[in-house]
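Asks: Just a sequence and a predicted model for now, questions to come.
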Amino acid sequence: MNTIRKPYSVLTIAGFDGSGGAGIQADTKTISAHGCYATNVLTALPIQNTQGVKNIYEIPTEAIREQIQSILEDIYPDAIKIGMVHSVELVNIISEELKDYKNPIVYDPVMVATSGHRLIKKETIAACVEKLFPLATLITPNLDEASVLVNHKIDSTDLMISYGKKIMDLGCQNLLLKGGHLEQEEIVSYLFQKNQSVQSYTSQKIATKNTHGSGCSLSSAIASNLALGFPLSESVELAQKYIEQAILGSKDLTIGKGNGPLNHLFNPQKLKTYDIHN
C-alpha cells in the first residue's frame, strides 16, 4: 500500500482585483495564510484599484465552465468559495458543474456595492436564490444584501434575527448574517442553522478605511477552515478572529490612495497536508 501526502485545497470562483485587496487575490492570500492550497476560477475581469472599479470585462461563460471542469478533474478541492455571480447564465453553469460536488461550499452573495447600488439584476438574484442557495453549505450576506433578499431594510440586531429566519426559508442550508454595517461600536453577526439555536459572534469595530475585500476574505477563511475539517460554527468563529486581526494588521498602513486591503499574511501558516493510502 502506498501513502501519498496531499495539501488541503480550496477553490475560489470569483472575479479579479488587480489591486490585490479583493476577489481571487484576497481569496488566494487568505487560503494560503490558513495553510491551504488555493486554486481559482476567474469569472470576470474588473479594472479597479483602491479607489474603485473603473471598468469590467466579461469572461466567456464557456471558458468559466471549462475552468471549473479543469480544476475538478485534477485538483479536487476540499472546499469551494463562490463570489459574485453576475448573470443567470453563470448561475446555471456553476450550479450544473457543482451539482455532484460533495464537500463544503461557501457562497458570498455579492449583490450591492459599497455605494448602495445593486451590482446584479433582479432575475440574476432570483436565479442565485433558486440554484445556488440550496447548493451552498453556507451563505454569507451583509446587511445590504440581506435587505435586498427580503425587500426590507435591516438595520438592527432584532431585525437581523427576524429576517435571518426569513432568508433561511428561501432554501439556505446555513446562513451567516454579517452585521458590520450596523451603526454601533461592536460588530455582531449571527449564524443560522437548521433545527439549532441562533449563534452570535461579536468582534470589535476598528477605526480604519483599510477594509477593502473583507467580505471576500471572510468567506474564504470560513471555506479554508471547513476544508481543514473544523465544524461550521468553529469555522465561522476562527474566520471572524482572522479577519479582525487582518484588519488590525493593516489599519495604519497606506496602500493606494483609497480604501486599502487587509493584512492577510499577518501570521501565515505552513502548508498543511494529509495522507491518502492507495
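Replies: On my side now, so go ahead.

Asks: From here on, just use CA atoms for contacts and neighbour counts.
Replies: Noted.

Asks: In the protein, which helix is the longest?
Replies: Longest helix in the chain by number of residues (criterion: DSSP state H): helix 232-248.

Asks: Remind me what it packs against, helices and strands.
Replies: strand 199-204, helix 214-227 (3 or more CA pairs under 8 Å, 6 or more residues apart in numbering; DSSP states H and E).

Asks: also this one, for the comparison:
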Amino acid sequence: HTGGISGYTYRDLTDDMRPIMQHWKSLDIKFDAIYTGFLGSFEQQDIVKEFFDMFRTDDNLILVDPVMGDNGELYTIFTREFAAGMRSVCEKADIIVPNLTEAALLLDEPFNGGPYTHAYIENTLRKLADLGPKRVVLTGVFFKEDELGAATYDRETDMIEYVFTRKIPGYYHGTGDVFASALLSGLENGFSLTESAAIAVNFTAESIRRTYEAKTDYRFGVNFEQSFPDFLKELKLV
C-alpha cells in the first residue's frame, strides 16, 4: 500500500499478465484456489475475468477481495465507474470479501457508517450474493462501538453467522489483505466458512494488537509475522 507514504516508485506489469496466463496454461498448471485483491485498472479487471475463465475447475475456489475503499471513501485513484467494473469481477467469484464501504459501492448505495442493525447487515449480505457469488464475508461489521468483526452468508443454506472481537483503537493499513488471506487458508484446510472467518478475525486482531502495543509506525502495516504460530495452531497444521 502507499497510504501515508510519498516518493514511492512502481512498475505497471499489466501488459505481462496475458502472456503469463498463456504460459501457465501451456504448462497445464492447475490451481487449488484463485484469489484477487487490488486491481489498478479496467484492463486488469478484464484480464482477471479472463484468468478465471481459463483456470476455473470444478474443484477450485475463486475468492475476490474487491479492494476499492474504506471508511466510506473510494481510494483516490478510483471512480464510481471502476466500482461498476469490480461488480462484474465479483459476479464470477465463488466468494467475495468486501468491507462495508466496498459493499455500498458494489450495490451503488449510500455508505452507512454504523453501528449497524442485524436487518441492515443481513439485507446487504443477500444483495451481495445476488451479484453472483455463492458465499459472502462482510468485514468491518459492528453492532456495538467496542466490537468489530465479520458476517458470513452462504446462499445455498441461507445461513448468516457473525464473528466478533474487541475493537482496538487506530487505523491500520493492510488488514483487509491479512484477513482475506487467512480466510482462504481456513477454507483450503477444510474449515467451514464461519470457522474460517473466525480464524481470520483472530489472526487479524492479534496482528493489530501486537502493532498497537508496540506503537510502531502504522504506515508500515501490522505485525502479522509474530502471529503465525497461533494461526498455524488454529489451522491444525502444527
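Replies: Cool, got the structure. None of these values were measured; they are calculated from a predicted model.

Asks: about what we covered before: and the angle for the longest helix of structure 1 with helix 214-227?
Replies: Helix 232-248 of structure 1 and helix 214-227 are oriented at 140 degrees to each other (axes from the mean of the first three to the mean of the last three CA atoms, to 10 degrees).

Asks: Now do the buried residues in helix 232-248 of structure 1.
Replies: Buried residues in helix 232-248 of structure 1, counted by 16 or more other CA atoms under 10 Å: 232-233, 235-248.

Asks: In these, find the pair that's most separated.
Replies: Maximum pairwise distance among the buried residues of helix 232-248 of structure 1 (CA to CA): 24.4 Å, between 232 and 248.

Asks: between the helices and strands packed on helix 232-248 of structure 1, which gets nearest to residue 9 of structure 1?
Replies: Per CA to CA, nearest to residue 9 of structure 1 of those: helix 214-227, 7.1 Å.

Asks: Which parts of structure 1 are helices?
Replies: Assigned by DSSP H, the helices in structure 1 fall at 23-33, 61-72, 88-98, 122-127, 143-150, 157-168, 214-227, 232-248.

Asks: residue nearest the centroid of structure 1?
Replies: residue 219 (2.9 Å; CA atoms, centre = their mean).

Asks: show me the contacts for it.
Replies: Residues near residue 219 of structure 1 by CA atoms under 8 Å, 6 or more residues apart in numbering: 81, 106-108, 140, 239.

Asks: one more time with 6 Å
Replies: Applying CA atoms under 6 Å, 6 or more residues apart in numbering to residue 219 of structure 1 gives no contacts.

Asks: ok, now how distant is it from residue 276 of structure 1?
Replies: Separation of residue 219 of structure 1 from residue 276 of structure 1 (CA to CA, to the nearest Å) stands at 27 Å.

Asks: now do residue 154 of structure 1
Replies: 47 Å.

Asks: Who has more neighbours out of the two?
Replies: For the pair residue 154 of structure 1 and residue 276, the greater number of neighbours falls to residue 154 (24 against 10), based on other CA atoms under 10 Å.

Asks: ok, the more buried one - contacts?
Replies: residue 147.

Asks: Would you confirm that residue 80 of structure 1 contacts residue 11?
Replies: Yes. Counting by CA atoms under 6 Å, residue 80 of structure 1 sits close enough to residue 11 to count as a contact (4.7 Å).

Asks: Now the longest helix of structure 1 on structure 2. Mean distance?
Replies: For helix 232-248 of structure 1, the mean deviation from structure 2 after alignment is 1.5 Å (mean CA distance after the TM-score superposition for structure 1).
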